[in-house]
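A.B. asks: here is the input, now give the coordinates:
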Amino acid sequence: MSNTFGKYFSVTTFGESHGPYIGVVIDGCPAGLKIDEAFIQDELLLRKPGQSKITTQRKESDHFEIISGVFNQTSTGTPITILIKNEDHRSNDYDFNKDSFRPGHADFTYQSKYGIRDYRGGGRSSARETATRVAAGAIAKLILKQKGIEIFAHVYAVGKIFNQQLPNLSIEELKTLREQNVIRCVDQEIANQMIQNIDEVRKNGDSIGGRINCIIRGCPPGIGEPVFDKLQAELAKAMLSINAVHGFEYGSGFEGTTKLGSENNDPILEGTNLKEGIISDTNHTGGILGGISTGQPIYFNVGFKPVSTILKEQETVDLNENPTTIKGKGRHDPCVVPRAVVIVEAMTALVLVNLIFKNSNSKI
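C.D. replies: Predicted coordinates for the structure are as follows:
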């Protein structure tokens, strides 16, 4: 079951980086939902490789095919199956690590767990798999849209370059700003600095990490469970399931550990009601109290490590435990965060739909 996410809106992904197809089966999508295929395709294009010089040059159109669960552009209530063809896999690029383990990759752990591994681009451990999550997340977003819930993620850090100021604009306006540059940062000046930094790292055969900020607007109070299925815990699990994610924080996060309680608490002001949520001048809780949404905007940060494949020689061992060296080959992102923005949004949508369906036991 490790390939399945969610119980009420269940998503099972399948396929490998260099197999003929990757795909996803969605079980629990209610009947009667208008399936906007153009929207799904637009979401996939935000994640697809080959977008610019600062992303992998693998060329995939990421065109998809729905082969079940949809009739006349409307969900039937039965499982929805989506296929995406792998069009540009070059398996020979990975012959160099057939008998050796790449530092920072899952080569060693997959070999340890299964006794066999698909060394072609990492097989199942490749971020290629996340295209299927984006497709499923797009359908989840269509459900959330009917409920007035919006999700927006953007790059706010690359290495040591930060942009922490998010303009007070609508989600659509923020998306327009974000898509004005290939890094997906809403500040054009900071974006240019980030792009230059990534390009310098790429030319040196190295990689660099970054951070993505995500906000949720329109989520009503009362979403989430009080103990083991807390909203922040489900979000953390979802984010940490994304390739290269090494960190998650919500609300005041780690900075909150430096504050006093009197500084970190959010005063609840007059006008607060059960249906619309807390009114406060601050939101250090990140829109969550006791694992349950407060009705305020929900926000969190996701930290991505530097991509593990670098064009520098590194020490490793082979299948016989003999010391050797290895140097990366193939086509890889020098920084993963520009293409990961839509993945963060997709996993957020999957979490929310599951908790909303669990909360109300209702559908659309």
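
A.B. asks: rest of the way, CA atoms for contacts and neighbours
C.D. replies: Noted.

A.B. asks: quick one: residues contacting His63.
C.D. replies: By CA atoms under 8 Å, 6 or more residues apart in numbering, the contact set of His63 is 41, 84-85.

A.B. asks: from these, which land in helices?
C.D. replies: Per DSSP state H, helices hold the following members of the contacts of His63: Gln41.

A.B. asks: out of the contacts of His63, who's nearest Cys29?
C.D. replies: Nearest to Cys29, judged by CA to CA, of those is Gln41 at 18.5 Å.

A.B. asks: can I assume the closest one is in contact with Glu65?
C.D. replies: No. Contact criterion CA atoms under 8 Å: Gln41 and Glu65 do not qualify, at 10.2 Å.

A.B. asks: please identify which of those two sits among more neighbours.
C.D. replies: Between Gln41 and Glu65, counted using other CA atoms under 10 Å, the more crowded position is Gln41 (17 against 13).

A.B. asks: chain neighbours aside, what residue packs nearest to the more buried one?
C.D. replies: His63 (6.9 Å; CA to CA, 6 or more residues apart in numbering).

A.B. asks: any idea how far that neighbour is from His18?
C.D. replies: 16 Å (CA to CA, to the nearest Å).

A.B. asks: same question for Lys259.
C.D. replies: Applying CA to CA to Lys259 and His18 gives a distance of 49 Å.

A.B. asks: between these two, which has more neighbouring residues?
C.D. replies: A count of neighbours by other CA under 10 Å puts His18 above the other of Lys259 and His18, at 22 against 12.

A.B. asks: the structure of the following sequence is requested for comparison with the preceding one:
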Amino acid sequence: MTWILGNRIKINIFGESHGPAIGGVMEGLPSGIKIDMKAIEDFMARRAPGRSSLTTARKEADQPIFHSGILDGVTTGTPIAFTIKNSDKRSVDYSDLINRPRPSHADLTARLRFGEYVDMRGGGNFSGRLTAPICLIGGILLQVLKEKGVHIGAHISKIGNIEDKKYDLLNLSLEALYKTKNKEFPTIDSEAGLNMQDYISEVRSHKDSIGAIIECGVVGMPAGHGNPMFDGIESSISKNIFSIPGVKALEFGNGFDVASMFGSNHNDQLYYGEDGDICYYSNNSSGIVGGISTGQPIVFRLAVKPTPSIGRLQKTVDMASGDNANVEIKGRHDPCIGIRIVPVVEAMTAISLADYLF
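C.D. replies: Okay, the predicted model is just below:
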């Protein structure tokens, strides 16, 4: 089981990659909220495998079965519980790996933590397959937040040395946020996207994989929400984003570049606008100061590691014989998990922010 705990919205996801089903439970939504099921289906499809030649060939319908909490498309106020069937499994691909942990997978650490009977077929409970229930829960919360005027979007910012356009920290628009949501390959600049796809194909031809940087933006988060220290908005987003399999780094606003900035350049100076509202000349703090929202756009970037499942011969150990060994991973895998992780980032961001708005 995997818990993401909040003060008001609590979620629990469960299941294993090659088990009969995966699923989740969400508590804390009030009754009477109408959910657009077609929009949920479309959002889930963005994450689903098998949609592109650049993603795993595993095909899952990802059709949720709701067991409680939603009746005729409206929340009832009780916990929302659902399952998603695993239908396209090839466990035979993992039969030779039981005692030979795959490099940079959780095979070894899972066995050390849970013992020799842990189910690691397809990555087990550690698999990116478990991001499907995250997307379902996040997809519901994205709709709820949108009704509250909070909008969330993300795109692939960089793969290899190829970069997409970046979000404008101060003047991030709804048009920019929603521009990539219906794209099969989610980049703002279509030419950059084509170059990235060619590069991924080249990497895949060498039986290798490549990492990615994803940029996420939030527009409309009202000022004054959040808490200092341990329960701040940055703290919540960071904890939840790092719960996504494969995420290795995270930065807000100007990120690591702030280390070389002067305070006179970094400080977001203030002025009164024509309507009397407090405004900012810059947004280097990325909409969060002291763990509390300023009302400005929230922008952050995360780095996703290369898919550890590659077709090349790699060194490992044989835990049954006690000898050094080699492993050659078979199966169906993404050459770049950055493509399908974009909606997962949007979902996790919605989960993070919803807790502050109920």
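
A.B. asks: quick revisit: which of the contacts of His63 of structure 1 still touch in structure 2?
C.D. replies: Comparing the contacts of His63 of structure 1 with structure 2 on both residues aligned by TM-score structural alignment, their matches' CA atoms under 8 Å, the contacts found in both are 41, 84-85.

A.B. asks: for these, which one is nearest Leu235 of structure 1?
C.D. replies: Among the kept ones among the contacts of His63 of structure 1, Gln41 lies closest to Leu235 of structure 1 (CA to CA), at 24.4 Å.

A.B. asks: which residues sit against stretch 337-344 of structure 2?
C.D. replies: Stretch 337-344 of structure 2 is contacted from outside by 43, 46-49, 55, 131, 134-135, 138, 154-156, 185-186, 211-214, 244, 304, 306-307, using CA under 8 Å, 6+ apart.

A.B. asks: oh sorry, the question was meant for stretch 73-84 of structure 2
C.D. replies: Under the criterion CA under 8 Å, 6+ apart, residues 21-37, 62-70, 133 lie in contact with stretch 73-84 of structure 2.

A.B. asks: next one: stretch 166-178 of structure 1
C.D. replies: Contact with stretch 166-178 of structure 1 is made by 150-152, 154, 184-187, as judged by CA under 8 Å, 6+ apart.

A.B. asks: buried ones among these?
C.D. replies: Buried members of the contacts of stretch 166-178 of structure 1, scored by 16 or more other CA atoms under 10 Å, are 150-152, 154, 184-187.

A.B. asks: would you list those residues in a markdown table and tack on distance to Leu350 of structure 1 and secondary structure?
C.D. replies: Formatted as a markdown table, those follow (distance: CA to CA, whole Å; DSSP: H, G, I helix; E, B strand; the rest coil):
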| residue | distance to Leu350 of structure 1 | secondary structure |
| --- | --- | --- |
| Glu150 | 13 | strand |
| Ile151 | 11 | strand |
| Phe152 | 14 | strand |
| His154 | 18 | strand |
| Arg184 | 22 | coil |
| Cys185 | 24 | coil |
| Val186 | 24 | coil |
| Asp187 | 28 | coil |
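
A.B. asks: can you name the two of the residues you listed that are farthest apart?
C.D. replies: Using CA to CA, the two most remote members of these are Glu150 and Asp187, lying 20.7 Å apart.

A.B. asks: strands of the stretch 251-358 of structure 2, residue ranges please.
C.D. replies: Listed from the start of the chain, the stretch 251-358 of structure 2 has strands (DSSP state E, counting those that start in this stretch) covering 270-272, 278-280, 288-289, 292-293, 298-304, 313-318, 323-328.

A.B. asks: which of the helices or strands spans the equivalent of Met196 of structure 2 over in structure 1?
C.D. replies: Using TM-score structural alignment, the equivalent of Met196 of structure 2 in structure 1 is Met194. Per DSSP states H and E: Met194 of structure 1 is located in helix 188-203.
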